[in-house]
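In: predicted model and sequence below, questions to follow.
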Amino acid sequence: MSPRQITVLGECVADAFTEPANTANELALRVLPGGGPANTAVALARLGVPTRFLARLSGDVFGRMFRAHLEASGVDLSDAVAAAEPSTLAVAELDAAGQAAFSFHAQNTADWQWAPGELAGVDLTETACVHTGSLALVSEPGAAAVEEFLAAASPRVTISIDPNVRPLLVDPEVYRAKLAHWCGLADILRLSEDDLGILLPGTLPERACDLWHAAGARLVVITLGADGALASLDGQRLLVSGAATRVVDTVGAGDSFTAGLLRHLAARGLLGGRLDALGLDDVAEACRFGAQVAALTCSVAGPNPPWRNQLEQLATAGGA
């Protein structure tokens, strides 16, 4: 069987949520560890997957919070870089439906300063899949080093990419210019319907899947919020319903879905190559599991994905 370790590469972001303050001229913030790739690494580790996280972690107060959070969740940080730069901060405002709008404080922060030498020595012998995406793939100067790492890794492992478009921080044209190249590197492309609307406005999801298949991605999954997900494997498509839940907020839901998807595929030995043994039934099961993980994440505040025993309890109660 292929090795089951999953290596995640990308950023940590301090997610600051506004809260009522004591006086009118004050703003209270509650800060939680976040960042798309970090959320996915945490979710994978909590689901019982051996998970390594390649990150540049600052020594500031947020960086120390990230490290403690990742290690407490069981993430391997042995190849993380101790960075001199400050951490990235995002301030979130939640609407009535729990959807978050972020403003970023990310100039010259640790996450984007990758140098080729920092990734050149990473051993992928025990890795079945490398997952990355979000700002790490588009923020210079480190984005080029990340793409070089993926290109070197792709002949040996399954590559999973989540673009996680942040138009307030990076011009969508940057994502559009790079996406075909990423599909050429990736076996799995997971993105949200919001991402689709930004990357290919007015394009039907099925048409988008065909475009990304033609560029090289074998499995494309577009998450549709509470409506579930559309999955396309080499052009064979299916819709998977969402899992019912009481939504507190949706922060980290897509990252948790990706973790559930990858965990299911890893547990069945389907990662580690070009997905040659993957069938549409496997995709359906993996998406259903991903939807359950995402639903549990939405049921609590912030990017706080569930642990494996919570999924097991749900299954025992007949909820899976």
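Out: Structure's in. What do you need? Numbering: from 1, shown residues only.
In: CA only for contacts and neighbour counts going forward, please
Out: Noted.
In: mind listing the strands for the protein?
Out: 5-9, 13-19, 28-34, 51-54, 56-58, 81-83, 88-94, 100-105, 127-133, 158-162, 188-192, 219-223, 229-233, 236-240 (DSSP state E).
In: now do the end-to-end distance for stretch 18-28.
Out: 6 Å (Cα to Cα, to the nearest Å).
In: and the contacts of that stretch?
Out: Contact partners of stretch 18-28, identified using Cα atoms under 8 Å, 6 or more residues apart in numbering, comprise L29, R30, V91, A92, E93.
In: if we ignore the residues flanking it in sequence, what's nearest the fourth one?
Out: What that stands for is A92. F102 (4.5 Å; Cα to Cα, 6 or more residues apart in numbering).
In: got the contact list for the one you found?
Out: Applying Cα under 8 Å, 6+ apart, the residues near F102 are A90, V91, A92, E93.
In: adding another structure so you can compare the two:
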Amino acid sequence: MSPTSSSPPDGPGPAGPAAPVAVLGECVADAFTAPPPAGAPERSVPSLGLEVLPGGGPANTAVALARLGTPTRFLGRLSGDVFGRLFRAHLTASGVDLAAAVEAREPSTLAVADLDAEGRAEYSFHAEGTADWQWTDAELATAAAGPASCLHTGSLALVRPPGGEAVERLLERMRERATVSIDPNVRPPLVDPAVYRARLARWCAAADILRLSDDDLGHLLPGTGPEEAADAFHGHGVSLVVVTLGGEGALASLDAAEGRVRLRVPARPTAVVDTVGAGDAFMAGLLHALHTGGALGGRLDGLTPGLLRDALATGADVAAATCAVRGADPPWAHRTNGPRDD
């Protein structure tokens, strides 16, 4: 499926399919090793060059959503430092609404990526006392006050103290007026997976959509297959579970009134440069298609198997396009792949 653009409403209105998708979470400066520039003089001591790109799971999803044409509002705490200015420029240029972002005094979060031969990244984080985790209930109440068809969140902002518990409380309030979507995006170097496991049942009770990668699943429910895991998550209350399986595509499980629906879509073939931001891009493609199809705004009551399959295919296409370039640089709507036959 080729993603289609939707237009933002002319002005504020009630929550519903036409209202923006609100994305809550962190911005992270992703630093990649870079070779020295051609002609640079030799040094007498070892050195390491870094190329810094804007990243962070929720910010990546917001950028991808906006580039696809979905009206998107980012709820983040953005530092005034050099990285914070980079984030603002990137989000704004991609069409993301930053009117609800908090101007934070704390520094930005930095992650240094080490890529393996297959382009998969391992990160070392520099995140103590940084802006992303300092949410208060008052800040969140102000940031989330506008209309929204969906609140999407997850990753570190949902588990890092002191703000993680405040974000959890916001989910309960937002559920009264919008679809709630969560992507745990487990990061063992920063947070013990046991912390995620302890909170997962509460997240499923608050959420309508839960997206995990196969790596996330391995950390949260070791040895459990995607179908069995989806059944467990449904038991805690979440209606739609999506597990992305890397090169094997994605599985979706929908707990609908007429029964449980299972769907699989293959991955889109692509020449992989790296997989940074692929899961975030998949999530954006999924939410974009659900927003365009009018399924967001409530408890997914209008979600049909056909629309869900289209949404999964859109997510796979956007993820593939992101894997084909360096870093989390998702495609604009006019640069995504065309129709697919699966």
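Out: Now that the structure is in, tell me what you want to look at. This structure is a prediction, so every number in the text was calculated from the model and none was measured.
In: the alignment partner in structure 1 of T33 of structure 2: neighbour count?
Out: Residue pairing (TM-score structural alignment): T33 of structure 2 is matched to T18 of structure 1. By the criterion of other Cα atoms under 10 Å, T18 of structure 1 has 15 neighbours.
In: if we can go back for a sec, tell me the one of the contacts of F102 of structure 1 nearest I161 of structure 1?
Out: A90 (21.7 Å; Cα to Cα).
In: from L9 of structure 1, how far off is that closest one?
Out: Distance from A90 of structure 1 to L9 of structure 1, by Cα to Cα: 19 Å.
In: of those two, give the one with the bigger neighbour count.
Out: Relative neighbour count places L9 above the other of A90 of structure 1 and L9, with 26 against 19, counting by other Cα under 10 Å.
In: thought that one was touching L135?
Out: No. Taking contacts as Cα atoms under 8 Å, L9 of structure 1 lies outside contact range of L135: 10.8 Å.
In: tell me the centre residue of structure 1?
Out: D255 (3.9 Å; Cα atoms, centre = their mean).
In: counterpart of that one in structure 2?
Out: So, by TM-score structural alignment, D255 of structure 1 is matched to D280.
In: can you say which of the contacts of F102 of structure 1 are buried?
Out: Neighbour-count burial within those applies to A90, V91, A92; the criterion is 16 or more other Cα atoms under 10 Å.
In: which position in structure 2 pairs with the first one?
Out: Pointing back at A90 of structure 1 there. Using TM-score structural alignment, A90 of structure 1 sits opposite A111 in structure 2.
In: hmm, D30 and its match touching each other?
Out: Yes. Under the criterion of Cα under 8 Å, A111 of structure 2 makes contact with D30 at 5.0 Å.
In: tell me where the stretch 51-200 of structure 2 has helices.
Out: All helices of the stretch 51-200 of structure 2, identified by DSSP state H, counting those that start in this stretch, fall at 57-68, 82-93, 137-143, 164-174, 193-206.
In: now these in a markdown table, with mean neighbour count and distance to V186 of structure 2?
Out: Below are the helices of the stretch 51-200 of structure 2 laid out as a markdown table (neighbours: other Cα atoms under 10 Å; distance: least, Cα to Cα, whole Å):
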| stretch | mean neighbour count | distance to V186 of structure 2 |
| --- | --- | --- |
| helix 57-68 | 30 | 11 |
| helix 82-93 | 17 | 22 |
| helix 137-143 | 15 | 23 |
| helix 164-174 | 18 | 14 |
| helix 193-206 | 17 | 7 |
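In: of all those, which one is nearest G129 of structure 2?
Out: Proximity to G129 of structure 2 (Cα to Cα) singles out helix 164-174 among the helices of the stretch 51-200 of structure 2, at 13.4 Å.
In: show me what that closest one is packed up against.
Out: helix 137-143, helix 193-206 (3 or more Cα pairs under 8 Å, 6 or more residues apart in numbering; DSSP states H and E).
In: the longest helix along structure 2 vs structure 1, average distance?
Out: Looking across structure 2 with DSSP state H, the single longest helix is helix 305-323. Averaged over the aligned pairs, helix 305-323 of structure 2 sits 0.6 Å from structure 1 after superposition, using mean Cα distance after the TM-score superposition for structure 1.
In: so that helix corresponds to what in structure 1?
Out: Against structure 1, helix 305-323 of structure 2 falls on residues 280-298 (TM-score structural alignment).
In: buried ones in that stretch, by neighbour count?
Out: 280, 282-284, 286-298.
In: returning to what we had before: most widely separated two among the contacts of stretch 18-28 of structure 1?
Out: R30 and E93 (11.4 Å).
In: give the residues shared as contacts by the two.
Out: F17, T18.
In: what's the counterpart of Q107 of structure 1 in structure 2?
Out: Per TM-score structural alignment, Q107 of structure 1 is aligned with E128.
In: relative to A166 of structure 2, how far out is that match?
Out: For E128 of structure 2 relative to A166 of structure 2 (Cα to Cα), the value is 18 Å.
In: distance between stretch 113-132 of structure 2 and the chain's centre?
Out: 16 Å (Cα atoms, centre = their mean, to the nearest Å).
In: could you do stretch 89-100 of structure 2 as well?
Out: 16 Å.
In: where does that stretch end up in structure 1?
Out: The counterpart of stretch 89-100 of structure 2 in structure 1, counting by TM-score structural alignment, spans residues 68-79.
In: can you give the contact residues for the matching stretch?
Out: Residues contacting stretch 68-79 of structure 1 (Cα under 8 Å, 6+ apart): 33, 38, 41-42, 45-46, 50-55, 122.
In: list residues touching both of L9 and L135 of structure 1?
Out: In the contact map built from Cα under 8 Å, 6+ apart, no residue is linked to both L9 of structure 1 and L135.
In: name the nearest of the contacts of stretch 68-79 of structure 1 relative to N164 of structure 1.
Out: A38 (12.8 Å).
In: map the closest one across to structure 2 for me.
Out: Checking TM-score structural alignment: A38 of structure 1 goes with A59.
In: the counterpart of T51 of structure 1 in structure 2: neighbour count?
Out: Aligned counterpart of T51 of structure 1 in structure 2: T72 (TM-score structural alignment). Using other Cα under 10 Å, T72 of structure 2 has 27 neighbouring residues.
In: so what's T72 of structure 2 up against?
Out: Contacts of T72 of structure 2 by Cα under 8 Å, 6+ apart are P20, V21, A22, V23, A62, L65, A66, G95, V96, D97.
In: who wins for most neighbours among these?
Out: Going by other Cα under 10 Å, L65 tops the contacts of T72 of structure 2 with 35 neighbours.
In: residues touching the closest residue to that residue other than its chain neighbours, list them.
Out: Nearest in space to L65 of structure 2, with sequence neighbours left out and distances taken as Cα to Cα, 6+ apart, is A284 at 5.0 Å. Applying Cα under 8 Å, 6+ apart, we find A284 of structure 2 in contact with T61, A62, A64, L65, G315, V318.
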